[in-house]
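Trainee: coordinates only, no sequence provided:
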């Protein structure tokens, strides 16, 4: 598995997820995003990189459609347009980000070994966009 940066799509698992979204029929893209989010919250060890990285990318795609959200990565993110995200994915995305930053999260533990805090900052930024949208409603 390759990781080349701290952004939500800066790793092989998330880039592959973006490719899967591009290959999926438009009407199935929202379901793929929801499935990636749910995978982290299912029982078991679901904070390993191959599960957590696509879920973080999915959360970034939900946040991208909200005020203050950044567009998906133009190089490694999906190329095909995504439908509007259902509002019920917002609290789900927040729960995913909370799960991947929990003390027992394997992906968090890997990032804790890196002296540069960029990944933690990026997760916090995504979470702030998502939480801000909920508090506005």
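Mentor: Yep, it's here. These numbers come from a predicted model, not from an experiment. Numbers count the residues shown, from 1 in each chain.
Trainee: switch to C-alpha atoms for all contacts and neighbour counts from now on
Mentor: Noted.
Trainee: got a list of what the residue positioned nearest the centre of the chain touches?
Mentor: Within the chain, the residue whose C-alpha comes closest to the C-alpha centroid is residue 56; the distance, by Cα atoms, centre = their mean, is 1.9 Å. With contact taken as Cα atoms under 8 Å, 6 or more residues apart in numbering, residue 56 is in contact with 8, 14, 37, 96, 97.
Trainee: part of a helix, is residue 87?
Mentor: No - following the definition DSSP: H, G, I helix; E, B strand; the rest coil, residue 87 is coil and is not counted among the residues of a helix.
Trainee: got the contact list for it?
Mentor: Contacts of residue 87 were listed using Cα under 8 Å, 6+ apart, and none were found.
Trainee: out of the contacts of residue 56, which one sits closest to residue 129?
Mentor: Distance ranking of those against residue 129, using Cα to Cα, places residue 97 first at 11.8 Å.
Trainee: what about the helix or strand encompassing the residue nearest to the centre of the chain, distance to the chain center?
Mentor: Secondary structure here is read from DSSP states H and E; on that basis residue 56 sits in helix 49-64. Per Cα atoms, centre = their mean, to the nearest Å, the displacement of helix 49-64 from the mean C-alpha position of its chain is 2 Å.
Trainee: next up, a second structure to put side by side with the first:
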């Protein structure tokens, strides 16, 4: 896993995900986000290369929620996102739950590394999404 910090976009997989969004026309960008969330939710075992894009996708959804932080990292998408459908909010919560779950390589790697900042960032992200999902 090429990871350089604890931010939601601070890995090769998340940065590649941002590039995949930028490669799509604006009307298709939401589908890329939805797909990343769905992959995480449906995985029996969530590989870190699938978990990191799910976290990044959740951060993009949360950025459009009340209390959400804008994505300002240079590793996020360069092109603007459309207004995302509100049904992505509960999907993003489920995806984060999968990332934090027992069958998540990403969670295992961060726990093994002993860094608590990553999990705190996920918890803050989840809190915004839960509040917005109703």
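Mentor: Received it, and whenever you're ready, just let me know what you need. Bear in mind the structure is a predicted one, so any value in this text is a computation, not a measurement.
Trainee: and the TM-score between them?
Mentor: Both chains were compared after superposition, and using TM-score structural alignment, normalised by the length of structure 2 their TM-score is 0.95; 134 aligned residues with a Cα RMSD of 1.1 Å.
Trainee: any idea how far residue 95 of structure 1 is from residue 76 of structure 1?
Mentor: Distance check for residue 95 of structure 1 against residue 76 of structure 1: by Cα to Cα, to the nearest Å, it reads 24 Å.
Trainee: please identify the residue in structure 1 that aligns with residue 70 of structure 2.
Mentor: Alignment note: residue 70 of structure 2 maps to residue 71 in structure 1; criterion TM-score structural alignment.
Trainee: assign its match to helix, strand or coil.
Mentor: With three-state DSSP as the basis, residue 71 of structure 1 sits in coil.
Trainee: the helix holding residue 56 of structure 1: average distance to aligned residues in structure 2?
Mentor: Taken over the aligned residues, the distance from helix 49-64 of structure 1 to structure 2 averages 0.5 Å (mean Cα distance after the TM-score superposition for structure 1).
Trainee: quick one, what contacts the nearest residue to residue 84 of structure 2 once chain neighbours are set aside?
Mentor: Once flanking residues are discounted, residue 84 of structure 2 sits nearest to residue 30: 6.4 Å by Cα to Cα, 6 or more residues apart in numbering. Listed by Cα under 8 Å, 6+ apart, the contact set of residue 30 of structure 2 reads 81, 82, 84.
Trainee: please point out which of the residues you listed structure 1 shares.
Mentor: Of the contacts of residue 30 of structure 2, the ones still in contact in structure 1 (both residues aligned by TM-score structural alignment, their matches' Cα atoms under 8 Å) are 81, 82, 84.
Trainee: burial of residue 130 of structure 1, as a residue count?
Mentor: Around residue 130 of structure 1 sit 27 other residues, with neighbours defined as other Cα atoms under 10 Å.
Trainee: residue in structure 2 paired with it?
Mentor: In structure 2, residue 130 of structure 1 lands on residue 129 (TM-score structural alignment).
Trainee: for its match, what are its contacts?
Mentor: With Cα under 8 Å, 6+ apart, residue 129 of structure 2 has these contacts: 61, 62, 65, 89, 90, 92, 93.
Trainee: inside helices: which ones of those?
Mentor: 61, 62, 89, 90, 92, 93 (DSSP state H).
Trainee: buried subset of these?
Mentor: Among those, those buried by neighbour count (16 or more other Cα atoms under 10 Å) are 61, 62, 89, 90, 92, 93.
Trainee: quick check: chain neighbours aside, which residue is closest to residue 58 of structure 1?
Mentor: Excluding the flanking residues, the one nearest residue 58 of structure 1 by Cα to Cα, 6+ apart is residue 33, at 5.3 Å.
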